[in-house]
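Visitor: Sequence first, predicted coordinates after that:
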Amino acid sequence: MSKPLEGIKVVEVAMWAFVPVTGGMLADLGAEVIKVEPPSGDPIRGLQTGGTEGAARGLDYSWESYNRGKHSITLDLKQEAGRAVLMKLLADADVFLTSLLPPARRSMGIDAGTLRAAFPGLIYASGSASGPNGPESGKGGYDAISFWARGGVSSSITEDGADRPVGPPGPAFGDSLSGSMLAGAVSAALVKKARTGEGSEVDVSLLGTAMWAMQRVIAQATDNDVLKFPRPADLAPHNVLVCNYRTRDGRFVALCMLQADKYWTRLCEAAGRPDLAADPRYATAAARRENRAACFADMQALFASKTLGEWKTILARQDGQWDVVQHVGEMKDDVQVRANRYLQRVDCGDGTDLPLVSLPMLFEKQAMPARRAPELGADSDAVLQGLGYSEEAIITLKVQGVVF
């Protein structure tokens, strides 16, 4: 099966996770992605974010996840000779990806105005902290501050009176979402280019992506002039069939039965508690809301009376919406993960393999094959030769410190 972006050339000058996520997605979709790194490499290489980071196997899961399938060339873009190589790379490129701050881009002559003037058909795609306009457009940011904190995500999920705001569930949470958004913007710009021949300048920010994810509550807070919606601990839900419940063995089951009256009796009967369905206090959604403290307590006791395994059997007998609150280490055994190849084993070339999460986009019901991320400068010589540099010229660039 051919890949959707085969024949598309992408040049990436980006670091850390946000914009590299975009490049990794485009690579999985078939684009040739050439990652331009400084001689010291992208600083995310070897970044320790907790856990072993695959040290025993020499793996860096962050690097592998966000830079999958790319080619790596090292260039010192602070030198004229390095920028000259970049211009040759861009001569037949479709997309330029960058996460550098505007002042750095201008100083290197790789800002949007300069590159689009030189290459009118180029799609210039940038990832920013809080957008390309406004007084803080030149300010940098990271997932934890621009997406999670400033974007209202953290405060919205933190219980009232907590000692500190809830933090991200793992590395690059907002980066991955924002990088996906930027990949979508690039794809739309590629369609425009195919249709009109025109290039585009596109930008996605961590702040804007967080707001998109939080759009429902932001719209309501804005319309109602509310600072923050309260989030008290252990609040009885208005609908007891939209809640997470602890089981006897300490696991959790998530219910999301929005049409409560449709499922209430079926659930109670499947659980062996028809008396709850018959209780006049709980007969309708309105009655359950009016008596929600008592109803919630009964539901908590009911779920605490059985193990997760027992609940999986019980809940499978009724057609309401539910699922298990899974741990990340369980994902590899999920039947749907396996059936759709949402997790792949990528050959490392040394008799071992590496697990990588697949793009969540299936084409013809097939997952896009993933590949490993490159070693630093692994493709420098091959890329330069492809641009017409002789062996002598390549050696000269290395002696000058332009290429590693």
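Guide: Thanks, I have it.

Visitor: C-alpha from now on. contacts and neighbour counts both.
Guide: Noted.

Visitor: which ones are touching the residue nearest to Asn244 when sequence neighbours are not counted?
Guide: Nearest residue to Asn244, sequence neighbours excluded (CA to CA, 6 or more residues apart in numbering): Ala254, at 4.3 Å. Ala254 sits next to Val242, Cys243, Asn244, Tyr245, Trp322, Asp323, Val324, Val325 when contact means CA atoms under 8 Å, 6 or more residues apart in numbering.

Visitor: Look up how far Arg317 lies from Ala254.
Guide: Distance of Ala254 to Arg317, computed by CA to CA, to the nearest Å: 16 Å.

Visitor: re the thing from before, which stretch of helix or strand covers the residue nearest to Asn244?
Guide: Counting by DSSP states H and E, the element that carries Ala254 is strand 252-256.

Visitor: what about versus this one:
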Amino acid sequence: MTQVMKGVRILEVAQFTFVPAAGGVLADWGADVLKIEHPTRGDAQRGLGVLQKITLNEHRNMLMQHPNRGKRSVGIDIYTDEGRELLYELAKSCDVFLTNFLPSARRKLKIDVEDIRKHNPRIIYARGSAFGDKGPDRERGGFDASAFWARGGSAMLVSPPELGGPLQQPGPAYGDTIGAMFIAGGISAALFHRERTGEAVEMDVSLLSSGVWATACSVDIAMDLGMAPFKSAMPGQEAAGTNPFMGVFRTADGKYLSMTVLTPGPYIRDTFEHMNLAELADDPRFSTDKALMENAAVARPLLVEEIAKHPMQYWTERLATMQGQWAPVQDVFDVSSDPQVTANGFIFEVESADGSGRPMRLVANPVQFDHEPVQNTRAPEAWEHTELVLMEMGVEWERIEALKAKGAIA
């Protein structure tokens, strides 16, 4: 695997998923990511034992594995003078300081940009936040369900008015994972800029900015019209609109396929033939692009009826050669066995830390270099690499023992 970030060192002072997942991406790409964790508490997410009634195995906790694969965990209490001095020493050898601590916490702990750059003027200072580094909500914390999903516009875009309220975010760390890629991309650009100019920049990505970017096309149109024009339809009640080849259709076994033949004109005959409705391609109501659009409300029920006659497996085989665009609607477990996902290496395996020998499967970041899938190691156990990293720094064993005795390190 081509490690485009090999030789880059990241100093991460962050918790939960949004910002740590960016460190995980950079580790996928070959960076040495040093995750600083409190010597007794560790990352706050390690203490999450139950997720939606699912008991989490601390040694196979996917909420820790996903954002922290490939890192090294160093237990330092940065609330102590001794621990903070160690952090500054580490910063001298790092290219990026990555954090999601709130401004007030950064000031209190003396880890703000000016504090870190006293010890390394060339370090890139990367911040992830809920609402951005300016404005009245700068000091507020937040999670993706609120800052990304709700406030960024996604919740209302996907919620039919008939529901009487907005839908919840689809699954844990949804906005966190999306936003993390923006942080990783921003850091990559900042490193490139420093390489070209010698200038080390400050960089900000927020859950709110990520959420607004996810809905950008809709927001752009809304601003131009002076209103929110988009309304989501209830399942089974999608309006045919002007294109009957768009929408979700139920199969005989209760599954769904999504058709997105955005420009139906060139595909009218091919689509009807694959739908076992070849005769409709010669029906003057549907045989041309203009006629199909005008009679969409008539054509759609015919498609709904035919698709409902056969199970998903039938349609998967039947539509394999269809020229227009379609896809099965899958749940997250279906995704894990999707042959296209497997063929492209979008999921990879890491060793387990629980002693079972059963590997853990993780989703790879979506970027590949030179056609090669991601290879990485599991997330570290808390404080797994403290002594090793400190010895790499040249810290003598006597000092390590003394720091342990004071509780400054784990």
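Guide: Done, it's in. What you see is a predicted model, and the numbers here were worked out from it, not measured in a lab.

Visitor: picking up where we left off before, now the strand holding Ala254 of structure 1: which residue numbers in structure 2?
Guide: Counting by TM-score structural alignment, strand 252-256 of structure 1 falls onto residues 256-260 of structure 2.

Visitor: Now that stretch on structure 1. Mean distance?
Guide: By mean CA distance after the TM-score superposition for structure 1, the fitted stretch 256-260 of structure 2 averages 1.2 Å away from its aligned residues in structure 1.

Visitor: So Lys35 of structure 1 sits against Met15, correct?
Guide: No - Lys35 of structure 1 sits out of contact with Met15 when judged by CA atoms under 8 Å, with a separation of 9.6 Å.

Visitor: More neighbours: which of those two?
Guide: Neighbour comparison, Lys35 of structure 1 and Met15: the larger count goes to Lys35, with 28 against 21 (by other CA atoms under 10 Å).

Visitor: How about the secondary structure of that one?
Guide: Recorded secondary structure, Lys35 of structure 1: strand (DSSP: H, G, I helix; E, B strand; the rest coil).

Visitor: contacting residues around it?
Guide: Lys35 of structure 1 neighbours (CA under 8 Å, 6+ apart): Val11, Glu12, Val13, Ala14, Lys70, His71, Ser72, Ile73.

Visitor: what's Leu241 of structure 1 in contact with, if anything?
Guide: By CA under 8 Å, 6+ apart, the contact list for Leu241 of structure 1 reads Leu255, Cys256, Met257, Leu258, Ala260, Trp264.

Visitor: mapping those onto structure 2, which are still in contact?
Guide: On the basis of both residues aligned by TM-score structural alignment, their matches' CA atoms under 8 Å, what survives of those in structure 2 is Leu255, Cys256, Met257, Leu258, Ala260.

Visitor: residues contacting the spatially closest residue to the second one that is not a sequence neighbour?
Guide: Right, the one you point to is Cys256 of structure 1. Sequence neighbours aside, Val242 is the residue nearest to Cys256 of structure 1 in space, at 4.4 Å (criterion: CA to CA, 6+ apart). Residues near Val242 of structure 1 by CA under 8 Å, 6+ apart: Ala254, Leu255, Cys256, Met257, Leu258.

Visitor: Which contacts among those does structure 2 share?
Guide: Under both residues aligned by TM-score structural alignment, their matches' CA under 8 Å, what these keep in structure 2 comes to Ala254, Leu255, Cys256, Met257, Leu258.

Visitor: Can I get the buried part of those as one PyMOL selection?
Guide: Filtering those down to the buried ones (16 or more other CA atoms under 10 Å) takes a single PyMOL command:
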select buried, resi 254+255+256+257
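
Visitor: Output the kept ones among the contacts of Val242 of structure 1 in a markdown table; the columns should cover distance to Ala104 of structure 1.
Guide: What follows is the kept ones among the contacts of Val242 of structure 1, written out as a markdown table (distance: CA to CA, whole Å):
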| residue | distance to Ala104 of structure 1 |
| --- | --- |
| Ala254 | 47 |
| Leu255 | 49 |
| Cys256 | 48 |
| Met257 | 51 |
| Leu258 | 50 |
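
Visitor: Pick the one among the kept ones among the contacts of Val242 of structure 1 closest to Pro374 of structure 1.
Guide: Using CA to CA, Ala254 is the member of those that lies nearest Pro374 of structure 1, at 39.8 Å.

Visitor: gap between the aligned residue in structure 2 for Ala367 of structure 1 and Ala31 of structure 2?
Guide: Structural alignment (TM-score structural alignment) places Ala367 of structure 1 against Pro373 in structure 2. According to CA to CA, Pro373 of structure 2 stands 16 Å off from Ala31 of structure 2.

Visitor: Ok, Ala299 of structure 2 next?
Guide: 54 Å.

Visitor: go on, Thr177 of structure 2?
Guide: With the distance defined as CA to CA, Thr177 of structure 2 ends up 18 Å from Ala31 of structure 2.

Visitor: go on, Ala105 of structure 2?
Guide: According to CA to CA, Ala105 of structure 2 stands 27 Å off from Ala31 of structure 2.

Visitor: more crowded one of those two?
Guide: Ala31 (21 against 13).

Visitor: Might one say that that one is in contact with Met5?
Guide: Yes - counting by CA under 8 Å, Met5 is a contact partner of Ala31 of structure 2 at 4.8 Å.

Visitor: so Ala287 of structure 1 is in which element?
Guide: Assigned by DSSP H and E, Ala287 of structure 1 belongs to helix 285-290.

Visitor: list the helices and strands that helix packs on?
Guide: With contacts defined as 3 or more CA pairs under 8 Å, 6 or more residues apart in numbering; DSSP states H and E, helix 285-290 of structure 1 has no helix or strand neighbours.

Visitor: The same query, at a cut-off of 10 Å, please.
Guide: In terms of contacts (3 or more CA pairs under 10 Å, 6 or more residues apart in numbering; DSSP states H and E), helix 285-290 of structure 1 is packed against helix 260-270, helix 292-304.

Visitor: so where is the longest one in structure 2?
Guide: With the alignment judged by TM-score structural alignment, the segment of structure 2 matched to helix 292-304 of structure 1 spans residues 296-308.

Visitor: what's the neighbour count on the residue mapped onto Asp331 of structure 2 from structure 1?
Guide: Under the alignment (TM-score structural alignment), Asp331 of structure 2 pairs with His327 in structure 1. Per other CA under 10 Å, the neighbour tally for His327 of structure 1 reads 8.

Visitor: Quick check: His327 of structure 1 vs Arg251 of structure 1, distance?
Guide: To Arg251 of structure 1, His327 of structure 1 is 10 Å away according to CA to CA.

Visitor: same check, this time on Met257 of structure 1
Guide: The value you get for Met257 of structure 1 to Arg251 of structure 1, if CA to CA is used, is 19 Å.
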